[in-house]
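**Student:** Structure, please.
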Amino acid sequence: MTDPYRTLLPAPRHAASAGGSFTFGSVHGDPALVEAVQLLLGPLPVAAGPEGALSVRLGAGGPESYRLQVSPGGAEIVGADLAGVRHAVQTLKQLIGPAAYRAGGRPGGVVPCGEVEDEPALGWRGGMLDVARHFLDKRTLLRYVDLLAMHRMNRLHLHLTDDQGWRIESRKYPEINAVATHRRETMVGRFRTEPTFDGTPHGGYYTLDDLAEVAAYAAQRGITVVPEIDLPGHASALLAAFPELGTGADEVLRGWGISAGVLKPIPAAVKLVCELIDELLTAIDTPYVHLGGDECVTTDWPGDPEVAAHMAAIGAEQPGELHGWFLREVGGHLAERGKRMVVWDEAFQTGGVLPDTIVMCWRGDAISRQAAAAGHDVVRAPVYPTYLDYDQSDLPEEPLSIGGPITLEDSASFAPLPESWTDQERAKVLGGQFQAWSEYIPHERHLDYMVFPRACAIAEAVWYGAPADYPSLVERLREGHLARLDAAGCAYRPLEGPLPWQAGGTGRRAHAPGNRTTKERWLEWVARLPDSGVVAKATTHES
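**Tutor:** Next up is the predicted model:
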């Protein structure tokens, strides 16, 4: 029988089995800690004392650290804080086995004796779900909160708006709900030169009550929701409701890629965005709001009279300066609300940052290092190897995706803290996360297939602050963790390749070996990035 202490994921810094087991059915400790345990393990009765129960208390240690000790007479959790207690409970569930992840089971269980001591290297560990390209319902978001917490992650980044749909209810501007939240059809396949469409409407949005529910559910499990409103580019859907505030396309896009539909960088557009953010913040009480700032086409701005007049009024000489101005204005509004702005790395290049802005870097190590060296906190999110919308292998059975492959081994190689960086630069790295862009992820089941088990590798890398031990990772997946994912209802990709019903087949979801982004092509493009200056017209990783 496999020692469950050897299959924990992420692998703890110290774990040792001791022989024997302990069966528990009650919990003892401070009421707030007991409540946290019951939330994750089920309605355990409260014991009068620690004997024969799962005992939980706070103790010394670094942020989010914990110690779990199990003996034949009892089990004890000591967390440095509430987050550490929650991580210890997640470890305990893994030790109990797959049954701990099935609904309707009896609270408590049999735990093998041993001890675990652990703490994370990085404070930002998460995943990004793109719900704009293909809408995912509230139930899916709640399930992904549980899956992230299972892997001791603590951020859920929701990409809520894009050219293909606006997913946030507005009570102040109901026209957004009426026209910006759906498209009349969706592009089929990858080839944009002669696109075909499915003729089927697609859309949806979250009410403010939905978002409040997701945020509260996440907070109870130690996860902070980071909402993203991606502007001033990627704004075609919003412009369907407010065409007078933009240039370029003003309809909800049916296909993919970069749109010329962008908000005008003028005070009226800033006012609208700030009002929409204020609505969002009534639902999600978060320290962070992501403002996007990526892939913004600025070429139409100088020819627009309103933009040209504003450009002259603020003394801007290049369109990219307006990009930076727009983001700083919205970021200043966030600062007044006590929130930090997060942006993609293009905004760092155009000056669309404030001193405390968090720069989320997707275009490789060089831009991440520049942002860190400039004194900005950085979240590492490089395309290779954290973009989980890419193929998982070169097998012809793989379903349609944006490019790749990015294998499980590639994801395990993720180095959130590059060894070549200085200590000062490494100190600016808050953490890292995976990305699941949904152009080619049309539903929840396929999301599971694309995200897991690669997210397991990313979770271990950001917990340790270093690449995962790939042979050990594969062994732990095979010997224990995939069974936990099975019990949790996660339709992951098997290590050997897709199951018959997960494969692309020969239809519109067929694998597309041509016209694809490869790692080599991507790295060649990254090498051509400017070291500084304005990104007037960004280039997509799919172009």
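**Student:** drop to CA atoms for contacts and neighbour counts, all remaining ones
**Tutor:** OK.
**Student:** From the contact counts, what lies against whichever strand or helix holds residue 211?
**Tutor:** In the assignment (DSSP states H and E), residue 211 maps to helix 208-220. Helices and strands touching helix 208-220, by 3 or more CA pairs under 8 Å, 6 or more residues apart in numbering; DSSP states H and E, are helix 138-150, strand 224-231, helix 267-283.
**Student:** That helix vs helix 267-283, what angle?
**Tutor:** Per axes from the mean of the first three to the mean of the last three CA atoms, to 10 degrees, the angle that helix 208-220 makes with helix 267-283 is 60 degrees.
**Student:** Another sequence for comparison is provided below:
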Amino acid sequence: MIPRPRLVRHLSGSCELTPGSVVSGPTEAADAVRVALPGLDLRPGDSGDIDVRLDPDLGPEAYRLVTGSRGVEITAGGRAGAFHAAQTLHQLLPDASFRAPAGPGHGRGWSVPGVRVEDEPVFGWRGLHLDVARHFFPKRELLRLVDLMAAHKLNRLHLHLVDDQGWRVESRAYPLLHEVASHRPRTAVHQRGEPELYDEVPHGGHYTLDDLAEIAAYARAREVVVVPEIDVPGHASAVLAAYPELGATGERYDVLDRWGISPAILSPLPPTVEFLTTIFDELIGALGPTPFVHIGGDEVVLDHWTASAEIDAYRASLGLESMPALQAWFLRRLADALAERGARAVVWDEAFVSGELRPDTVVMPWRGMGVGRRAAAAGHDVVATPVFPLYFDYAESTSPEEPAAIGDTITVADVAAFVPAPAEWTDEERSRVLGAQAQLWTERIADARTLDYRIWPRACALAEVTWGGRAGPDFADRLQAHLGRLDALGVEYRPPAGPRPWQRRRPYRAGAVRVADVMDRLESMTHDAESTRPSV
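**Tutor:** Sure thing, here's the model as predicted:
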């Protein structure tokens, strides 16, 4: 099983599940089981082949699963626990059970071996981040990704909806965002160190608010929380292509067609705060109850703020001593607005080192666990997101057969070896780790097939370490067996032996970044930023 349950004990006896098998128990919990096992076409009833009970003494995601001659018994702490129990039950069935209901093997019963499973996750945040700004992925791909996440008990889908290269969500209050900022005329296709080369093919797309509502509801039914990200105040080229008056200079930008950091930055003045709170209202109105909203705060170039007399005067009027202090104030103001709407702000780690945050702001330390530890020590909850080993846009090998990637090399074994709450941290610091999340930045991920290749099976290792706290010693063997389930689900994962012929897209080039160089650079950046951190 992946992820590995806390306790598995084999029992004598077995039972059989067939299409039309009955699920009994509290409505929400029984519904969770039916959603988790769509291929069985389970029916509700008073006395079932699968009996679901709730136990308030268990955690909300905890469960006990007992199968044998008496059928299937699930005891869960809540709907989420029942859903996870059903996913574990599914992994007791043959690989063919993961095929669509009309596929081979369906229409007959499945034998369930006798087991007792007792299980509960170590971490509540078990996430995948998908950058839909650099390359847009339509709704159908997000719904499929939710299904695959749920099958692995991953439960946070972080959508990077905004960047220099595109704005990806409808706004009825600011329609130029989806009419103008959601597409670009071409896309850079050259590697680092090569001459500039563009494909000259327009790229774009956006989700309507109804799309977001559908995605969020679909995810909630599968115990996945959608975390939207509106990245501010930097990475603002697309926004300023639509509404240049929201920028620090008032100049119009084009939606960026290349990669890298742009000087485009939103103004921190009140009209921008009003704009963003309106966007938050639209997002939360579509998504429904939203516990987290990511507001970015990364890679901000403050030059245009410094050069603006109006912004400098505004900074002085607030009693702030520096532009980094103004950035910190701006992010706190947005976090306050989100708190008023029932959501916690999430930021990348630059926002932590640039100044004081709201105490309840969640920090994602992408530049390494060192800055994550400092954030935890300062009292912030942390979701581990370090480049190594959780940037899945990096290649899995330096082989010339490997498709082009931003950097090298992060393997399945690297992910499996990761510990989200390191033993050398204090108990208080470890208690601040909500979990971990893998990132998929899509500069080199232009389509769903490449996305599959980058995510799987590395996300299987992510599921293992975020559910259990660390990978089990037999993970590699269990993963080999698990690949049959991915085959049945139609996942175009990277085979352990390397890419298949049709997966060898553009060759790996020497211009890609070495992971060791990135980690050295990020460590120096975080120490430099910490030493110059302003007081607010």
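**Student:** circling back to that earlier point, for residue 198 of the first structure, find the nearest of the helices and strands packed on helix 208-220 of the first structure.
**Tutor:** Nearest of these to residue 198 of the first structure, taken as CA to CA: helix 138-150 at 23.9 Å.
**Student:** after that closest one comes which helix or strand?
**Tutor:** strand 155-159.
**Student:** circling back to that earlier point, contact partners of the helix holding residue 211 of the first structure?
**Tutor:** Residues from elsewhere that reach helix 208-220 of the first structure, judged by CA atoms under 8 Å, 6 or more residues apart in numbering: 36, 39, 138, 141-142, 145, 168-170, 224-225, 279-280, 282-285.
**Student:** and the residues you listed, which are buried?
**Tutor:** 36, 138, 141, 145, 168-170, 224-225, 279-280, 283-285 (16 or more other CA atoms under 10 Å).
**Student:** Identify the farthest-apart pair in those residues.
**Tutor:** Farthest pair in these, by CA to CA: 36 and 170, 33.2 Å.
**Student:** Go through stretch 485-499 of the first structure and flag the buried ones.
**Tutor:** Buried, per 16+ other CA under 10 Å, within stretch 485-499 of the first structure: 485, 487, 488, 489, 490, 491, 492, 493, 498.
**Student:** now stretch 167-177 of the first structure
**Tutor:** Buried, per 16+ other CA under 10 Å, within stretch 167-177 of the first structure: 167, 168, 169, 170, 175, 176, 177.
**Student:** possible to save these as TSV with secondary structure and distance to residue 430 of the first structure?
**Tutor:** As requested, those are exported to TSV (DSSP: H, G, I helix; E, B strand; the rest coil; distance: CA to CA, whole Å):
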residue	secondary structure	distance to residue 430 of the first structure
167	coil	28
168	strand	27
169	coil	31
170	coil	32
175	helix	38
176	helix	34
177	helix	35
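**Student:** Could you dump the residues you listed into CSV with distance to residue 477 of the first structure added?
**Tutor:** Listed next are these as CSV, based on distance: CA to CA, whole Å:
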residue, distance to residue 477 of the first structure
167, 35
168, 37
169, 40
170, 43
175, 48
176, 44
177, 43
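**Student:** Can you pick out the most distant pair from the residues you listed?
**Tutor:** Farthest pair in these, by CA to CA: 167 and 175, 12.9 Å.
**Student:** and of the buried residues of stretch 485-499 of the first structure, the nearest to residue 474 of the first structure?
**Tutor:** Ranked by distance to residue 474 of the first structure (CA to CA), those are led by residue 493 at 13.1 Å.
**Student:** Identify the residues contacting that closest one.
**Tutor:** Applying CA under 8 Å, 6+ apart, the residues near residue 493 of the first structure are 448, 449, 450, 452, 453, 499, 502.
**Student:** which one in the second structure is aligned with residue 368 of the first structure?
**Tutor:** Mapped onto the second structure by TM-score structural alignment, residue 368 of the first structure lines up with residue 372.
**Student:** With residue 195 of the first structure instead?
**Tutor:** Under TM-score structural alignment, residue 195 of the first structure pairs with residue 196 in the second structure.
**Student:** Confirm that its match sits in a strand.
**Tutor:** No: counting by DSSP: H, G, I helix; E, B strand; the rest coil, residue 196 of the second structure is not part of a strand but coil.
**Student:** Surely it touches residue 258?
**Tutor:** No: with contacts counted by CA atoms under 8 Å, residue 196 of the second structure stays clear of residue 258, the gap being 9.1 Å.
**Student:** Give me the more crowded residue out of the two.
**Tutor:** Between residue 196 of the second structure and residue 258, residue 258 has the larger neighbour count (other CA atoms under 10 Å), namely 19 against 11.
**Student:** Spatially nearest residue to the more buried one (excluding sequence neighbours)?
**Tutor:** residue 188 (4.9 Å; CA to CA, 6 or more residues apart in numbering).
**Student:** how close does the one you found sit to residue 242 of the second structure?
**Tutor:** 21 Å (CA to CA, to the nearest Å).
**Student:** Compare the two and say which is more crowded by neighbours.
**Tutor:** Just comparing residue 188 of the second structure and residue 242: by other CA under 10 Å the higher neighbour count belongs to residue 242, 23 against 17.
**Student:** Please list all residues in contact with the more buried one.
**Tutor:** Going by CA under 8 Å, 6+ apart, the list of residues near residue 242 of the second structure reads 176, 177, 180, 181, 252.
**Student:** tell me which of those is nearest to residue 398 of the second structure?
**Tutor:** For these, the nearest to residue 398 of the second structure is residue 181 (35.8 Å; CA to CA).
**Student:** Confirm that that closest one sits in a helix.
**Tutor:** No: under three-state DSSP, residue 181 of the second structure falls outside any helix and is assigned coil.
**Student:** The residue nearest to it when sequence neighbours are not counted: how many residues sit nearby?
**Tutor:** Nearest non-adjacent residue to residue 181 of the second structure, counting by CA to CA, 6+ apart: residue 238, 4.9 Å away. Using other CA under 10 Å, the number of residues around residue 238 of the second structure comes to 30.
**Student:** Residue 238 of the second structure: what secondary structure?
**Tutor:** Criterion first, three-state DSSP; result for residue 238 of the second structure: helix.
**Student:** Aligned against the first structure, show me the partner of residue 120 of the second structure.
**Tutor:** That one, residue 120 of the second structure, aligns with residue 119 by TM-score structural alignment.
**Student:** Look at its match and say how many residues are nearby.
**Tutor:** Count around residue 119 of the first structure with other CA under 10 Å applied: 21.
**Student:** Any idea how many residues pack against the spatially closest residue to it that is not a sequence neighbour?
**Tutor:** Nearest residue to residue 119 of the first structure in three dimensions, chain neighbours excluded: residue 65, at 4.1 Å (CA to CA, 6+ apart). Applying other CA under 10 Å, we find 24 other residues in the vicinity of residue 65 of the first structure.
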